[in-house]
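Student: with the input below, show me the fold.
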Amino acid sequence: MVSAARGRTVLIANPSADLYGSDRMMLEGVRGLVELGWHVVVTSSDDGPLIPLLRAAGADVVFLDAPVIRKSALRPGGLVRLIREIATQTPRMRRLVADLEADVVMVNTVTIPFWLRAARRAGAASVVHVHEAESTLSAPARALLTRPLRWASGVVFNSQTSRRVSGSAWLERRDRARVVLNGIAGPDRPSPARIHLDGPLRVVYVGRLSPRKGVDLAIDAIDRLRSAGIDAELDIVGDVFRGYEWYERQLRERIARLALEDRVRLVGFQRMVWDIVSAADVAVVPSRGDESFGNVLIEALMCARPVVAADHSGLREASGGLEAAVLVPTDSADGLARGLTGVRDDWAAMRDRAWRDAETVRRRHSPDAYHRALSDALAERIGDLGARTPGRTAASTMSESEPLVLEGRGR
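Tutor: Predicted structure coming up:
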């Protein structure tokens, strides 16, 4: 068992070892918390690309299965499996919190809420970091995801969008909800986009391959551009969740059916995206489903590249005040193609706007500010618990940081 170091200990519960939006934000948070003197332990149910990066950042890692709320839990068989997992796994989770003498448990995403009960029973404070804002979920599904927030000592939202969708009025009344903008460590120095669009327009998509992310819309938009006599190519960066392999097959079949094999490439998951985004002229974020924020939009602009994105939810929030973020109708390949055409036709101006936006987003999403705000939010909840619990030492809070504002579930 991992022993607690001197000072404050935070146990961070993460549902997997992937490297997408919420995982990357958690990794960035770990870097900052370690630098600020926290002892950080991260628990994951499996191994994957995130694990060596966590260890390199100074965190201890414990592998432990934990119940995860999935859509299947809304069906009778899935609910039975979830109840069985809760009964068998929660005692182990509680023992880990107690053995570590964790001061606070941070639950990364709303899909693993039973860590909150484990923290409470072990006498630790708890904070949920919410990266989701799916307003189109059915009422039972949304209740299943958001009702457990009541168990938390506090909640950190990554955007005003996720704060609004969660319906956290009871937390607001108790002043236990905070909005903390994602901290994103961009490239050391953005490289200017090419001056002239000689040859094809280079388009990039970065993110999960899933229907709700609208990857097929990006492929169709390239086909629309070709039909309009505009030469364009698309790199698709990312892979599928387990169980969604059928969608990748559909994408490949679509590319073949449209005879776009020489124009659309599926390049798979890439741990670092800065080089591939910088090699493009413009990024697309065609999500059909709600996004709590829009990391990919911000990452593209950190590379000084314009972005064409769906006009809804957190993507609208993320693009606020930015000149080179073009919002287009949701679920529309035609709209996406028109947005790309507009960027191409006004290239000189869009290139300059993206360069200005690069500096804006670097300031707005400073990792240092994110680290301080996250640390403050955790320390604040420990202080509350110490004040309420006789015999428990209240942690001193960090110095106050400038209020920031929140993200979606990721790339």
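
Student: please count neighbours and contacts with C-alpha atoms only from this point.
Tutor: Fine.

Student: for the stretch 151-300 of the chain, which segments count as strands?
Tutor: Secondary structure of the stretch 151-300 of the chain (DSSP state E, counting those that start in this stretch): strands at 154-157, 177-179, 201-206, 232-237, 264-268, 282-285.

Student: helices or strands next to the fourth one in the packing?
Tutor: Read that as strand 232-237. In terms of contacts (3 or more C-alpha pairs under 8 Å, 6 or more residues apart in numbering; DSSP states H and E), strand 232-237 is packed against strand 201-206, helix 215-227, strand 264-268.

Student: structure for this one too, so we can compare:
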Amino acid sequence: MTEVKSKRILMLHSSSDLYGASKVGLETIKILKENGCYVVVALSSNGPLCKEIISLDCPVEIIPLATVRRKYFNLKGLFNRARAFRTSIRELDRIAKLHDIDTIYSNTTGVVTGAFYSKRKKLKHVWHVLEIIPGPKWLLKAYAYLMLHYSDCVIVVSEAVKSHWLKVNRNLNIHRLYNGFSIEPYSGNDSLRDELGLPNDQLLIGMIARVHFWKGQSYFLEIASLLKQKYHNIKFVMVGDAFPGYEYLYDELKQIIKENNLEDAVIDLGYRTDINRILQSLDIFVLPSILPDPLPTTVLEAMACGKPVVATNHGGAPEMVKLNETGFLIPWDNAHIAAKTIFPLIEHEELRKEMGRKGQVRVNEVFSYKQHQENLVAIMNSI
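Tutor: Next up, the predicted model:
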């Protein structure tokens, strides 16, 4: 395989967790390293992602990145970001000089300083966009302007993301790059049922996502309440901790669980790192996002683990789930229809297994690590 032409890359990423965006960044680092690049990574905080990056023999710098968050969309927040921006630029300059960087790689729209710094220093800038931002319009137009004039290449993770940004500015030069993961199925003797003390015939329906209003935890519980009324041998598994600043959502979810008498049916595991093991133990995986999820990593992971996927019908999910073959698509705002859609999967074990098998085939055909690697190298060599 041809190596990437640009060999000294500074990647900027706004978080240090191990959720979807961080996993995408981690896979990107692996590919760049495997193809002859020297990669330095700048993060805004310490966390589990740091250990993973260091294991790839990549330097990690913890610096202010002036991350864009909605909580800063006020006068006090703007002053805060202005100070952080100046500090971030100084730190990027220090790192770039120290490591002789020729390319800035911004992973997610949460980091904008890379665009300004690369423009100022006449470095190449790649922007890997993982988001479908609903608005406001001024913010969309500002991002589109930066993508057009401050980036040499814009990579998006799905056709849904590409379509979204082209509606903002049709002149954007966008490359669609599906994520691809090398996933080793969990093969140990332990299982989630053993951990929780559940019988082997206990049906497990689960979702994995950071706790956030748009990720659909409350919608998942609404669906669970309806399914519980019809079926009694089901447990509903929720995995994920709260995004900083949204911890209050835990109290809301607990209230929903109490109001719907789901205390004995719902198992909240919180933050976990053994995602493959959990997915291997599930019978059905549900992605209940109520806003368009660009290309949810957990769907790929569930399919790779041979699980049928039920996902809301927007964002990147319709590109991932082959309708009626690897899973089902449900409305994002009608729990009754969603619950009825899941009925056949609950009642027919062979249907679950067949959809799971076809999901594994689809991951290998469309979302493989090899394809991701080849396409990323081609994109990087085009700038």
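
Student: just give the TM-score of the two.
Tutor: After superposition, the two chains reach a TM-score of 0.89 (TM-score structural alignment, normalised by the length of structure 2), with 366 aligned residues with a C-alpha RMSD of 2.2 Å.

Student: pick the most deeply packed of the helices and strands packed on strand 232-237 of structure 1.
Tutor: With neighbours taken as mean count of other C-alpha atoms under 10 Å, these reach their highest mean count in strand 201-206, at a mean of 24.

Student: quick one: secondary structure of the counterpart of Glu354 of structure 2 in structure 1?
Tutor: The equivalent of Glu354 of structure 2 in structure 1 is Asp352 (alignment by TM-score structural alignment). Taken by DSSP: H, G, I helix; E, B strand; the rest coil, the conformation at Asp352 of structure 1 corresponds to helix.

Student: so how far is Ala304 of structure 1 from Asp352 of structure 1?
Tutor: 9 Å (C-alpha to C-alpha, to the nearest Å).

Student: look at these two and report which has more neighbours.
Tutor: More crowded of Asp352 of structure 1 and Ala304, by other C-alpha atoms under 10 Å: Ala304, with 30 against 18.

Student: that one -> structure 2?
Tutor: Using TM-score structural alignment as the criterion, Ala304 of structure 1 maps onto Gly306 of structure 2.

Student: likewise for Val206 of structure 1?
Tutor: Here Val206 of structure 1 is matched to Ile208 in structure 2, going by TM-score structural alignment.

Student: my guess is that match contacts Phe236. True?
Tutor: No: Ile208 of structure 2 is not in contact with Phe236 according to C-alpha atoms under 8 Å; the separation is 11.1 Å.

Student: what about the helices in the stretch 201-350 of structure 1?
Tutor: Remark: helices assigned in the stretch 201-350 of structure 1 by DSSP state H, counting those that start in this stretch are 215-227, 245-257, 274-278, 295-302, 313-318, 333-345, 347-364.

Student: now the angle from the last one to helix 333-345?
Tutor: To tie it back to what came earlier, the one meant is helix 347-364 of structure 1. Here helix 347-364 of structure 1 runs at an angle of 100 degrees relative to helix 333-345 (axes from the mean of the first three to the mean of the last three C-alpha atoms, to 10 degrees).

Student: quick one: list the elements packing against helix 347-364 of structure 1.
Tutor: Counting contacts by 3+ C-alpha pairs under 8 Å, 6+ apart, helix 347-364 of structure 1 packs against helix 295-302.

Student: how much does the helix it packs on stray from structure 2?
Tutor: On superposition with structure 2, the mean distance recorded for helix 295-302 of structure 1 (mean C-alpha distance after the TM-score superposition for structure 1) is 1.4 Å.

Student: skip ahead from the helix ranked longest in structure 2 and say which helix or strand is next.
Tutor: Determined from DSSP state H, the single longest helix within structure 2 is helix 75-99. The C-terminal neighbour of helix 75-99 of structure 2 among helices and strands, as given by DSSP states H and E, is strand 103-107.

Student: residue range for that following strand in structure 1?
Tutor: Under TM-score structural alignment, the match for strand 103-107 of structure 2 is residues 104-108.

Student: that stretch vs structure 2, average distance?
Tutor: Here the mean offset of stretch 104-108 of structure 1 against structure 2 after fitting is 0.5 Å, by mean C-alpha distance after the TM-score superposition for structure 1.

Student: and stretch 108-118 of structure 1, end to end?
Tutor: One end of stretch 108-118 of structure 1 to the other measures 15 Å (C-alpha to C-alpha).

Student: what's in contact with that stretch?
Tutor: Stretch 108-118 of structure 1 is contacted from outside by 12-15, 22, 26, 66-70, 86, 90-91, 93-94, 97, 105, 107, 126-132, 145-146, 148-149, 151-152, using C-alpha atoms under 8 Å, 6 or more residues apart in numbering.

Student: Throw the strands of the stretch 151-300 of structure 1 into a markdown table and include distance to Ala141 of structure 1, thanks.
Tutor: Shown next, in a markdown table, are the strands of the stretch 151-300 of structure 1 (distance: least, C-alpha to C-alpha, whole Å):
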| stretch | distance to Ala141 of structure 1 |
| --- | --- |
| strand 154-157 | 19 |
| strand 177-179 | 22 |
| strand 201-206 | 27 |
| strand 232-237 | 30 |
| strand 264-268 | 31 |
| strand 282-285 | 25 |
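
Student: looking at those strands, which is nearest to Ser191 of structure 1?
Tutor: Closest of these to Ser191 of structure 1 is strand 282-285, at 13.3 Å (criterion: C-alpha to C-alpha).

Student: next one: the closest one to chain centre, how far?
Tutor: Distance of strand 282-285 of structure 1 from the chain centroid (C-alpha atoms, centre = their mean, to the nearest Å) equals 17 Å.

Student: contacts made by that strand with the rest, please.
Tutor: Here strand 282-285 of structure 1 makes contact (C-alpha under 8 Å, 6+ apart) with 202-206, 213, 218, 277, 296-297, 300, 305-310, 340.

Student: where in structure 2 does it fall?
Tutor: Counting by TM-score structural alignment, strand 282-285 of structure 1 falls onto residues 284-287 of structure 2.
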